[in-house]
Each structure stands twice: as structure tokens, then as C-alpha cells.
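# please work out how this folds:
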Amino acid sequence: MLITACSLPILLFNGIDVYLNHALDPINIGFTLVFFILAALAEEILCRVVFLGLLVEKYGEWNSLIASSLLFMALHFLNPNVTPVAAINLFLAGILLGQVFLYSGKNLLFATIFHMGWNFTQGSLFGFSVSGMAIGQSLLIQQAPAGSAWSGKNFGLEGSVECTVVLILAISLLSWRQSKRAHSGTAQEPDTLLFTRGLEKAELAGRQYPQDRTLR
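Modelled structure (predicted):
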């Protein structure tokens, strides 16, 4: 959803021609998926579980989010084609990923899947470079003119102004939602727990329904 919101304006208004890749190799996509999973897992463990997880207990939520996001941004400075806009977006992405980790009850699996999905969607589906690095194959093939700040230049989607806007909106929405939950007294229940409880209620209702029919 977030990647689509970033991608469509870039693809529609920057003179980029997009083609379906009819020679897509599933094995190549599989290896890329494994790479994204391992990369996301390593970054989540370092930046969120270790760094953010330790800081948040002592320095509070936003101080810790900012510190861990600066670390996340710095880890990507060695990537090729980094621009000032890309650096800002890396910092904002660190904030968003930190929120996902904290608001899911520090769920490493949930945070890793979100992180991996972010990278896989922009790289292997839409065909953008991921944090400045080109991806082997993608579902869509782009033929673009010289890049601008609007299209992310050679850094990819994360170097675009569109990405900046979407990240700010996503961070604001999560902050507002968490604040609303705090005022309603449900802030201590992470999203993953609420989702699990919903599944349990649905399963219980499914068990009761056949019994009601039998009684009739």
C-alpha cells in the first residue's frame, strides 16, 4: 500500500515507460526474496531489538526512535547513489519501522515481514533500485529518462520526494492511532495481539454455529 502510493505518481508523471517482464525467472525472484528476508532480519535485530529496545526503557519512545533512526540512516550511507533526499527518507523510514516494532508489542517477526515487504515490493515488483542497489529481476521493467528528485534518481524509490510525503503521512497516522488508543485505554494491547484475539473470536463463533443448527 505505502509503496504503491509512492510508486504510482513517479511512474505516471515522470515519463517512465513500464513493461511487464515476460522472461521473469522464479528462481531469481526466490533468491532475491531470501536476501531481503535476511537483510531485513539483520537490520531489525540491530536497530530495533537491540538499539531501540534498550533505549526505549530509559529514554522514552520518541528520543529512542530518533536515535535508532539515525543509526539506521548511517548504516545506509555506504550504499551507492545516496542523496540528501534519500538520507531524509532513510531517517523517516527508520522512524516508521521503529513504530511498527514498538506498536506491535516489539514483535520481531511482524517488523521483519513489514521491512522485507517494503523492500521486495519496490524492488522485485515495481523494478526500482532498493536503497541505491539495483535488483536482479522484477515483475515490471522500467525505461526511464534521467532521474530527478521527484523520481528518486539512481537511489530508487526511497530517494524520491513522493516517498518523503508518504512516510510523513504514515508516521503521523500511526502516531495519531497510538495516541487515540492511549486515551481509550487500549495502548497496552499491540496490534498483533488485537488481531489474534479477533481470530480467536471468529474461531469460537465458527464452533458454536454448527451446534446451534443441530439443536434446531
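
# CA atoms for contacts and neighbours, from now on please.
OK.

# quick one: the strands in this protein?
Here the chain has its strands, by DSSP state E, at 17-20, 140-143.

# any idea which of the ones you listed is most buried?
When the strands of the chain are scored by mean count of other C-alpha atoms under 10 Å, the highest mean neighbour count falls to strand 140-143 (a mean of 16).

# what packs against that strand?
When contacts are defined as 3 or more C-alpha pairs under 8 Å, 6 or more residues apart in numbering; DSSP states H and E, strand 140-143 sits against strand 17-20.

# who are the neighbours in contact with residue 135?
Counting by C-alpha atoms under 8 Å, 6 or more residues apart in numbering, residue 135 touches 32, 123-124, 127-129.

# closest to residue 55 out of the strands of the chain?
strand 140-143 (40.5 Å; C-alpha to C-alpha).

# alongside the first, I'd like the structure of this one:
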Amino acid sequence: GVLFSPLSLLLSLLLYFLVAVTEEVIGRGFILGRMLDGGVNKFVALFVSAVLFSLMHLFNPGFAFVPFLNIMLAGCFLGASYIYTRNLCFPIALHWFWNWIQGPVLGYKVSGNEFSSENLLILHFPEENLINGGTFGFEGSVLCSLLLVLGTILIIKR
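Next comes the predicted model:
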């Protein structure tokens, strides 16, 4: 189904902006940035910051191995964009729209959380599995894993 609620979409846009800014300042700006400034190898720093970013989501509903892996891969994807630009604007924008499109627009849970029932698209899965992400949302799917690996490789290759 489809439910168009402009106010709900705008409020969720603001919420996900605040989430993105907070998580990116901590994950990329502070953790990754400090390690890079301290002379840690960029790939080691990227991996460590991505693992810590994933652990920040440890108590989210439905957190399991695939969601842990995908949030870690998302940390690599966002961290690679930070390493490439050395600016938080790009990872904040990626994180912001990743969450907003995934939740309020497409109707998935975002990292296991559902902040509103007024999503643009209302999804009903016949079953929850590793293809659609199950109870964790798209970030619990193997399709998400593939997209994050490809995105990270593209950024690193640049």
C-alpha cells in the first residue's frame, strides 16, 4: 500500500538527519578521524571504526550476525567516503538518506527500529528471511551485504 503523509515524511527527514549527524560525528569524525590523525593504517582504522560503529547498534531489536555484518559493512562504506573526502558532509548525507529512504519511504525497519507507521510504502512480506532482512529490516538482508561491499569497493577504487 501507499500512504502519503507530508508532515510525517518531513519529521522523519529531520529525525534521520539528527541520527546521521550524531553517528557520523562519533563514528567517522571522532573514532576514524583520530585514528587516521594518529598514524594508524587507513584500512586498520576503517575496520576498527566500522566494528565499533556496528557495536553501537548491539541493542537494536533483531540484532544478529547478518545485521552486525551489514552495519559493519555500512561503517566501511561510510568510512571509505570519509577517507576519500576527509569531510563529514558526504558520509552524513549518505547515512541520512540511506536511513530515510529505507524507512519512511520504502517502509523497511531501520536497523531493527520502526519509528513511524506512516511510511510512504507499506510492505507486507509473506515471510521474513535473509533476502528481505527479516525483523531487522533491509540491513538484515544479504542483498544489503552485496550492495555495501560493491559501494565500498567503488569508493576505495576511486
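
# ok, back up a step: can you add distance to residue 207 of structure 1 and give the strands of structure 1 back as TSV?
Formatted as TSV, the strands of structure 1 follow (distance: least, C-alpha to C-alpha, whole Å):
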stretch	distance to residue 207 of structure 1
strand 17-20	45
strand 140-143	44
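
# what residue of structure 2 matches up with residue 164 of structure 1?
In structure 2, the residue matched to residue 164 of structure 1 (TM-score structural alignment) is residue 145.

# quickly note the distance from the closest residue to that match other than its chain neighbours to residue 3 of structure 2.
Among residues not flanking residue 145 of structure 2 along the chain, residue 70 sits closest, at 5.5 Å (C-alpha to C-alpha, 6 or more residues apart in numbering). Residue 70 of structure 2 sits 29 Å away from residue 3 of structure 2, taking C-alpha to C-alpha, to the nearest Å as the criterion.

# who's more crowded, these two?
Set side by side, residue 70 of structure 2 and residue 3 show more neighbours around residue 70, with 25 against 12, by other C-alpha atoms under 10 Å.

# who touches the residue opposite that one in structure 1 once aligned in this structure?
Counting by TM-score structural alignment, residue 70 of structure 2 corresponds to residue 89 in structure 1. Shown in contact with residue 89 of structure 1 (C-alpha under 8 Å, 6+ apart): 158-159, 163-164, 167.

# aligned partner of residue 150 of structure 1 in structure 2?
Under the alignment (TM-score structural alignment), residue 150 of structure 1 pairs with residue 131 in structure 2.

# that match and residue 33 of structure 2: what is the separation?
Taking C-alpha to C-alpha as the measure, residue 131 of structure 2 falls 34 Å from residue 33 of structure 2.

# quick one, which of these two is more surrounded?
Higher neighbour count among residue 131 of structure 2 and residue 33: residue 33, with 24 against 13, using other C-alpha under 10 Å.

# so what's the counterpart of the more buried one in structure 1 closest to, chain neighbours aside?
Alignment note (TM-score structural alignment): residue 33 of structure 2 maps to residue 53 of structure 1. Distance criterion C-alpha to C-alpha, 6+ apart; nearest residue to residue 53 of structure 1, sequence neighbours excluded, is residue 106 at 7.8 Å.

# what distance do you get for that neighbour to residue 42 of structure 1?
Per C-alpha to C-alpha, residue 106 of structure 1 is found 15 Å from residue 42 of structure 1.

# before we move on, what about residue 155 of structure 1?
Computed with C-alpha to C-alpha, the distance linking residue 155 of structure 1 and residue 42 of structure 1 is 21 Å.

# cool, residue 117 of structure 1 as well?
Separation of residue 117 of structure 1 from residue 42 of structure 1 (C-alpha to C-alpha) stands at 15 Å.

# between the two, who's got more neighbours?
Neighbours were tallied for residue 117 of structure 1 and for residue 42 using other C-alpha under 10 Å; the higher tally belongs to residue 117 (17 against 14).

# counterpart of that one over in structure 2?
Matched to structure 2 by TM-score structural alignment, residue 117 of structure 1 sits across from residue 97.

# quick one, what contacts its match?
Residue 97 of structure 2 sits next to residue 16 when contact means C-alpha under 8 Å, 6+ apart.
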